[in-house]
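Visitor: Here you go, sequence then predicted model.
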Amino acid sequence: MHDIRAIRDNPAAFDAALSRRGISAASSEILELDEARRAKILAAETAQAEANKAAKEVGAAKGRGDEAEFERLRALVAEKKSQIAALNDEAKAQDAALNDLLMRIPNLPDEGIPDGEDEEDNVEINREGAPRNFSFTPVEHYDIPGIRPGMDFETAAKLSGSRFVLLSGAVARLHRALAQFMLDTHVDEHGLTETITPVLVREEMMYGTGQLPKFGEDSYQTTNGWWLIPTAEVTLTNIVNGVTIEESYLPRRYVAHTQCFRSEAGSAGRDTSGMLRQHQFEKVEMVSVTKPEDSAAEHLAMTKRAETILDKLGLPYRTVVLCTGDLGAGMRKTHDIEVWLPGQNAYREIASISVAGDYQARRMNARFKPAAGGKPEYVHTLNGSGLAVGRCLIAVVENGQQEDGSVDLPAVLHPYLAGKTRISADGQLA
């Protein structure tokens, strides 16, 4: 959500920033609504002052026996009360319309990110590891002989429909090991606070992080009004919803492993094979809450934490900064980490690490008290995958596949697999 005072003070700068997202002259509609709302508030205050003055004069007119003046003043007070109620109702409606508009307009992009239209204009800022040279033609995850027995799309479709998978045996255990490894790394080495959160949230929590009102079709809502979280960003960030905390409490750094649910609206025909794009998946999510001056450094640190997971797994990847045309609506700046998938002969996104600035904090009314005193300030919020577990599983098995159909597993996972080092061609841990 945007600061209406900043828009009033410099509408040209606001419009210039949004024009980088392809949005033109947004300030005019905002300021028109704001001026109408403020005019109604001023009119209500003026009418209230007039009503107060007339109310004081009613008694005096009665006391001196001036019945005509008494009746006139009494009618005036009643008229003003009716007028005030109508003006307040109009002001409330305009205030709601203004808030809705401010919530629908995306965040202002960071000045340092590249301009562009889509992912083709993203800029690479880091690359680690070289893709493996295979002596055979590598296949996608669902075609690896050792993986097929533990990755059942047909049964999942019978149970739930398309874009679901049933994992079992060695593949299920590998999936669990990856999530455990990620959590342990973030908690033990990176100092994040492990958190177990609900996956059902109230509607206002989805507003708080920006999934609503504009992107409701991307998520699932239950019949009693709860929403299934598309990511633990929603629950972890909203921990500070409506709270004013002490500066000494910051920064707060959370990590959670949760089920996530997305409708994949608008993705028809994309990644329909395999488990790259699912309605239900698991993710290890990181969220940081910081002071404004610390958010840029925290963004770099969070990116490094996600990259560390891939470094430890020995997976080739690259990190890009998203251009304005590919940037999420609620974010100022995003780093995408793309892991190498030999079965697709391409880098594919496995993590997004983003800084929202105070955009989410204003929606949530999340602030902190400066230690030196003064007015409370809005916190900055950041979120990032650490990592998407299913996509990481895909990368591990595709990069570790062998010509005989078996899969060699990264050494860092062996302790989580009872010392097992590979998945055999018949789908067994060995």
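Guide: Happy to help now that I have it. Residues are numbered from 1 along each chain as shown.
Visitor: use CA for all of it now, contacts and neighbours both
Guide: Will do.
Visitor: mind listing the strands in the stretch 1-150 of the chain by residue range?
Guide: Taking DSSP state E, counting those that start in this stretch as the test, the strands found in the stretch 1-150 of the chain are 123-128.
Visitor: Correction: the previous question concerned the stretch 251-400 of the chain.
Guide: 252-261, 280-290, 317-321, 333-341, 346-357, 367-369, 377-378, 380-388.
Visitor: I'd like those strands as JSON lines, with distance to residue 298 and mean neighbour count appended.
Guide: Listed next are those as JSON lines, based on distance: least, CA to CA, whole Å; neighbours: other CA atoms under 10 Å:
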{"stretch": "strand 252-261", "distance to residue 298": "10", "mean neighbour count": "22"}
{"stretch": "strand 280-290", "distance to residue 298": "8", "mean neighbour count": "24"}
{"stretch": "strand 317-321", "distance to residue 298": "15", "mean neighbour count": "22"}
{"stretch": "strand 333-341", "distance to residue 298": "12", "mean neighbour count": "25"}
{"stretch": "strand 346-357", "distance to residue 298": "9", "mean neighbour count": "22"}
{"stretch": "strand 367-369", "distance to residue 298": "17", "mean neighbour count": "21"}
{"stretch": "strand 377-378", "distance to residue 298": "16", "mean neighbour count": "21"}
{"stretch": "strand 380-388", "distance to residue 298": "8", "mean neighbour count": "28"}
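Visitor: Alongside the first one, take a look at this:
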Amino acid sequence: MHDIRAIRETPAAFDAALARRGDDAISAQVLKLDGERRAKIAAAEDAQAEQNRASKEVGAAKAKGDDAEFERLRALVGEKKAEVAALQAEAKDLDAQLTDMLARIPNSPAEDVPDGKDESENVEVKVWGEKPSFDFTPKEHYEIAGVAPNMDFETAAKTSGARFVMLRGAVARVHRALAQFMVDTHVDENGLTEINSPVMVRDEAMYGTDKLPKFGEDSYQTTNGFWLVPTSEVPLTYSVAGDVLDASALPIRLTSHTLCFRSEAGSAGRDTAGMLRQHQFEKVEMVSITHPDESDAEQKRMLGCAEGILERLGIAYRTVILCTGDMGFGARRTYDIEAWVPGQNTYREISSVSTTGDFQARRMNARFRPADGGKPQFVHTLNGSGLAVGRCLIAVLENGQQADGSVKLPEVLAPYLGGKTVLGADGALA
């Protein structure tokens, strides 16, 4: 959510920030609505003052025995009372319209975000690791001999439809091992607090984390009104909604491993093969609640946490900063980490690490009390994948594949796999 006062003070700068995203100028519409709302509020206050004056004069007229003046003033009080109620109702309606308009305007990009129209103009900032070389044509994850029997799309389609998968046996265990390895690393080495968070949330939580009202079609809603989380960013970030935190409590660093649900609206025909783009998937999420002065440094820290997972798994990757045309709605700056997937001979996104500034905090009224005791200020919120478990599984399987259909697994997973480091061509761990 944007600060209406900032739009009033610098409307041209506000429109210029939107133009960087490819959006039309909207400050004139915002300020027109804001002006109408403020005028109604002022008129209601004037009418209330007139009502109050008339109310005082009613008693004086009655004491004087001036019946005519008494009746006139009493009628005026009733008239002003009705006028105040009408003006307040109109102001409330205009306020709701203004709030809805502001809620649909994306966040302003940070100054260092590169301008661009789409993902082709994202800027590479880091490349890590060596891509594996093969003396055979590498397969996609679902084609590898040791994987195919344990990655069951047909049964999942029978129970749930397209874009679902049932993982079986050793592949299911490797998937679980990856999630455990990620959470343990974030807790034991990166200093995050593990949260077992709900996967069903209320409207307020979705709204506060900028998923509503604009992107409701991208998520699933239950028949009794709960939303299935698109990511645990929603419950983790919203956990501080309405709070006034002590500055000494910041930063708050959280992580959670949950199921995530996305309708993938508008993505028909994209990445339908394999388990790259699913309606239900698992992700280990990182969320930080920080002091505004520390949020840029915190984003770099979170990026390092996510990159570190891939480095310990030995997966080559590159990191890009998203251009203005490819950033998400609520992001002020986003880095994507893309893992190398040999089966497609390309890098694929496996994590996004974003700072929203105070954009989400304003929506959910999350503030902190400065150490000097000044007026409460809005916190900054950040979120990032640490990592997407299914996509990480894809990268591990494809990078470790062998000519005989087996898969060599990263050594760091051995403690989670009973000491085993190979997925055999027969689909069993060895």
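Guide: Sure, I can see it. None of these values were measured; they are calculated from a predicted model.
Visitor: Could you tell me the TM-score of the two chains?
Guide: Comparison of the two superposed chains (TM-score structural alignment, normalised by the length of the first structure) gives a TM-score of 1.00, and 430 aligned residues with a CA RMSD of 0.5 Å.
Visitor: got JSON lines for the strands of the stretch 251-400 of the first structure, with distance to residue 311 of the first structure too?
Guide: Formatted as JSON lines, the strands of the stretch 251-400 of the first structure follow (distance: least, CA to CA, whole Å):
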{"stretch": "strand 252-261", "distance to residue 311 of the first structure": "19"}
{"stretch": "strand 280-290", "distance to residue 311 of the first structure": "16"}
{"stretch": "strand 317-321", "distance to residue 311 of the first structure": "9"}
{"stretch": "strand 333-341", "distance to residue 311 of the first structure": "11"}
{"stretch": "strand 346-357", "distance to residue 311 of the first structure": "13"}
{"stretch": "strand 367-369", "distance to residue 311 of the first structure": "35"}
{"stretch": "strand 377-378", "distance to residue 311 of the first structure": "35"}
{"stretch": "strand 380-388", "distance to residue 311 of the first structure": "12"}
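Visitor: Figure out which of the ones you listed is closest to residue 24 of the first structure.
Guide: strand 333-341 (20.2 Å; CA to CA).
Visitor: helices or strands up against the closest one?
Guide: Packing partners of strand 333-341 of the first structure (3 or more CA pairs under 8 Å, 6 or more residues apart in numbering; DSSP states H and E): strand 317-321, strand 346-357, helix 389-400.
Visitor: quick one: which of the ones you listed is nearest residue 261 of the first structure?
Guide: Across these, closest to residue 261 of the first structure is helix 389-400 (CA to CA), at 13.1 Å.
Visitor: Mean deviation, the closest one versus the second structure?
Guide: Helix 389-400 of the first structure differs from its equivalent in the second structure by a mean of 0.3 Å after superposition (mean CA distance after the TM-score superposition for the first structure).
Visitor: Check the offset of that helix from the chain's centre.
Guide: 24 Å (CA atoms, centre = their mean, to the nearest Å).
Visitor: outside of that helix, which residues touch it?
Guide: 132, 138-141, 144, 147, 174-175, 178-179, 275-276, 281-284, 313, 315, 339-343, 350, 407-410 (CA atoms under 8 Å, 6 or more residues apart in numbering).
Visitor: Return the members of those classed as buried.
Guide: Neighbour-count burial (16 or more other CA atoms under 10 Å) is assigned, among the contacts of helix 389-400 of the first structure, to 138-141, 144, 147, 174-175, 178-179, 275-276, 281-284, 313, 315, 339-343, 350, 407-410.
Visitor: Looking at these, which are in helices?
Guide: Among these, DSSP state H puts 174, 175, 178, 179, 313 in helices.
Visitor: State the distance from the last one to residue 387 of the first structure.
Guide: Right, residue 313 of the first structure. Using CA to CA, to the nearest Å, residue 313 of the first structure is found at 12 Å from residue 387 of the first structure.
Visitor: so how many other residues sit close to residue 43 of the first structure?
Guide: Number of residues near residue 43 of the first structure (other CA atoms under 10 Å) recorded here: 17.
Visitor: correction: residue 430 of the second structure
Guide: When neighbours are counted by other CA under 10 Å, residue 430 of the second structure comes out with 14.
Visitor: correct me, but it touches residue 424?
Guide: Yes - taking contacts as CA atoms under 8 Å, residue 430 of the second structure lies within contact range of residue 424: 6.4 Å.
Visitor: burial count for residue 277 of the second structure?
Guide: Taking other CA under 10 Å as the criterion, the count of residues near residue 277 of the second structure is 18.
Visitor: ditto for residue 112 of the second structure
Guide: Residues lying near residue 112 of the second structure (other CA under 10 Å) number 10.
Visitor: Could you check how far it is from residue 155 of the second structure?
Guide: Residue 112 of the second structure is 47 Å from residue 155 of the second structure, where distance means CA to CA.
Visitor: same question, residue 316 of the second structure
Guide: Distance, residue 316 of the second structure to residue 155 of the second structure, by CA to CA: 33 Å.
Visitor: what does residue 40 of the second structure give?
Guide: Distance, residue 40 of the second structure to residue 155 of the second structure, using CA to CA: 60 Å.
Visitor: Please identify which of these two sits among more neighbours.
Guide: residue 40 (21 against 13).
Visitor: which residues does that one contact?
Guide: Residue 40 of the second structure makes contact with 87, 88, 90, 91 under the criterion CA under 8 Å, 6+ apart.
Visitor: Got a PyMOL select line for the buried ones in these?
Guide: To isolate the buried members of the contacts of residue 40 of the second structure in PyMOL, using 16+ other CA under 10 Å:
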select buried, resi 87+88+90+91
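Visitor: List the ones among the contacts of residue 40 of the second structure that fall in helices.
Guide: Counting by DSSP H, the contacts of residue 40 of the second structure contribute 87, 88, 90, 91 to helices.
Visitor: Arrange those residues in JSON lines, one row each, with distance to residue 373 of the second structure as further columns.
Guide: Putting those into JSON lines (distance: CA to CA, whole Å) gives the following:
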{"residue": "87", "distance to residue 373 of the second structure": "37"}
{"residue": "88", "distance to residue 373 of the second structure": "35"}
{"residue": "90", "distance to residue 373 of the second structure": "37"}
{"residue": "91", "distance to residue 373 of the second structure": "34"}
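Visitor: Please identify which of those residues is nearest to residue 376 of the second structure.
Guide: residue 91 (26.7 Å).
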